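Visitor: Sequence and predicted structure are below.
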Amino acid sequence: MKIVIIGGTGQIGTKVIERLTAQGHEAVAASPQTGVNTLTGEGLSEALAGAQVVVDVTNAPSWETEAVLNFFTTSTRNQLAAEAEAGVRHHVAVSIVGSRKMAGSGYMDAKIAQEDLIIAGPIPYTIIHATQFFEFVPWIAQASTGEDGKVRVSPHLFQPIAADDVADAVVRAALGEPAGAIEIAGPDKLGIDEAVRQAVPDADVVSDPDAGYFGADVDDTSLVAGEGAWIGKRRFADFVAR
């Protein structure tokens, strides 16, 4: 089966390519590095020719409010149009657990807009709502560091997941039937502040209930998966230990 991975040269995309190829599928990496630009449409129709499934694991190059909205909406519109022309049967996209609970954040609003386009679009779909990746936690610390050097983050719960588990879930979805919206998460729930302390032990962490999460207000339900979520097998403590 031919499966095109939009963003196939990135962190998750490369793992998905490796897994699909190992299982005997024709996994095609589509990104600017391979001559495919979903914002301009360059190379998109050629890459999708003969594909049965398209997987979108892209992330915006800029998180500025207007730029991120333009990226996800333009890219998704172009993908769906090209998929309809190519006869693609399944569109798989990775989004974020709790995105709709955090409306008002520029990034989350952009992800909601992306999801809405997919839901209303012509291609049967699976939207994988993932919790934040283990590998993202040090960046949370960096982004939350003030001029005084203190890292102010929320003590509210989240349920991070390993990038390898995300890739496993994406492959499973790509090889399955369209499933609508699903959730995936790691096996451990812990405070964002505690996760930063573990992953960045030299950080001067301040637990701030009002810190929010990238511009969105959060509580202990915002960033954790609900019942029925697919749970990864890799533990956050093992990631920290490595």
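Guide: It's in. Residues are numbered from 1 along each chain as shown.
Visitor: hey, let's count contacts and neighbours off CA atoms from now on
Guide: Will do.
Visitor: Pull the distance from the biggest helix by length in the chain to the chain's centre.
Guide: What stands out as the longest helix in the chain, according to DSSP state H, is helix 65-86. Offset of helix 65-86 from its chain centre (Cα atoms, centre = their mean, to the nearest Å): 16 Å.
Visitor: And the helix or strand following it, what's buried?
Guide: Moving toward the C-terminus from helix 65-86, the next helix or strand (DSSP states H and E) is strand 90-96. By 16 or more other Cα atoms under 10 Å, the buried positions in strand 90-96 come out as 90-96.
Visitor: who's in contact with strand 90-96?
Guide: 52-57, 111, 115, 123-132, 170, 173-174, 177-178 (Cα atoms under 8 Å, 6 or more residues apart in numbering).
Visitor: And the next helix or strand past that strand?
Guide: Next along the chain after strand 90-96, taking DSSP H and E as the criterion, comes helix 106-120.
Visitor: another structure for you, compare them:
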Amino acid sequence: MSKKLQGKRALVTGGSRGIGAAIARRLAADGADVVITYVGNHEAAAATVKAIEGAGVKGLAIQADAGDAAAVAAAVNQAADTLGGIDILVHNAGVFGGAPVDQGGYEDFRRVFAVNVDGVAAGTVAAVPHFADGGRVVIVGSVSGDVSMIPGMASYGASKAAVQGLARGWARDLAPRGILVNVIQPGPIDTDMNPADGDMAKIMLPNIPLGRYGRAEEVAALASFLASDESSFITGTTIDIDGGATA
């Protein structure tokens, strides 16, 4: 019985752990060959590749800093050479940073944008020539692109609002080739960066109608849907996955 992503070729940036690793594993489980990028956690990257290959598909990890446009482009080209092209591009690599505007520095702002926006743009520009018609671009944004729940979120939130604009524009640019571009906007998800039992959870949990943090696997399920033929009439949009936190 064929799987819904059988024969597809995927690149997931920031795929060594957290949401990125969950997405990589899910795409592999659904039949895609998957290349991931990572910054420096070799052990976590190797573990993700092992899980990908355990699903019976091809896996590879490429070290690349998402804040370095040249490194991102090189990683995309290497992934395309390895896989023979790209059908699915998932932009998950991202950093959280910032402070209230009266306390933060401009360099922090630039680093957030270099990874969360410039890296997404560089990766997409590099990937488009390798894309098969009917491909998919999925950007992992954040509900912080729409709402600022706590002080100090301006740089991060602005970066996530920026990728919404890129996705809407790219959706029109790439529609003639049937390439769909969408943004997933997670709310509080249980990861190393924001654990469900951490200090931030004490602030966040009372505002989540479902009364819990989300799981990385739930975000991965949405990513797999958007990567598949099941999403064939969805493009240029953002989808919140936040347990109702922004309702």
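Guide: The structure has been received and is ready for your questions. Model, not experiment: these values are computed from the prediction.
Visitor: re the thing from before, in strands, which of the contacts of strand 90-96 of structure 1 fall?
Guide: 53-56, 125-130 (DSSP state E).
Visitor: Which parts of structure 2 are helices?
Guide: Using DSSP H, helices in structure 2 cover 18-29, 42-54, 69-83, 106-113, 119-127, 154-174, 199-204, 216-227.
Visitor: Ok, which of those comes nearest Leu11 of structure 2?
Guide: Nearest of the helices of structure 2 to Leu11 of structure 2, taken as Cα to Cα: helix 69-83 at 6.9 Å.
Visitor: What helices and strands are in contact with the closest one?
Guide: Helix 69-83 of structure 2 sits against strand 9-12, strand 33-38, helix 119-127, with contacts defined as 3 or more Cα pairs under 8 Å, 6 or more residues apart in numbering; DSSP states H and E.
Visitor: who touches stretch 208-228 of structure 2?
Guide: 4-5, 18-19, 22-24, 26-27, 30, 88, 135-138, 182, 184, 186-191, 196, 205, 231, 234, 241-245.
Visitor: ok, now how distant is the aligned partner of Ala93 of structure 1 in structure 2 from Ile23 of structure 2?
Guide: When structure 2 is aligned by TM-score structural alignment, Ala93 of structure 1 is paired with Ile139. The gap separating Ile139 of structure 2 from Ile23 of structure 2 is 12 Å, by Cα to Cα, to the nearest Å.
Visitor: Buried residues of stretch 74-88 of structure 2, list them for me.
Guide: Those would be 75-77, 79-80, 82-83, 85-88, for stretch 74-88 of structure 2 by 16+ other Cα under 10 Å.
Visitor: These into CSV, with extra columns for distance to Val49 of structure 2?
Guide: Listed next are the buried residues of stretch 74-88 of structure 2 as CSV, based on distance: Cα to Cα, whole Å:
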residue, distance to Val49 of structure 2
Ala75, 16
Val76, 17
Asn77, 19
Ala79, 14
Ala80, 17
Thr82, 14
Leu83, 14
Gly85, 19
Ile86, 18
Asp87, 19
Ile88, 17
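Visitor: farthest-separated two in these?
Guide: Farthest pair in these, by Cα to Cα: Ala75 and Asp87, 15.3 Å.
Visitor: Please name the residues that touch Thr40 of structure 1.
Guide: Residues near Thr40 of structure 1 by Cα under 8 Å, 6+ apart: none.
Visitor: Equivalent analysis for Asp68 of structure 2, please.
Guide: 114-115, 119.
Visitor: Next, work out how far apart the residue sitting nearest the centre point of structure 2 and Val72 of structure 2 are.
Guide: Using Cα atoms, centre = their mean, the residue of structure 2 that lies closest to the mean C-alpha position is Asn92, 2.2 Å off. As judged by Cα to Cα, Asn92 of structure 2 and Val72 of structure 2 stand 13 Å apart.
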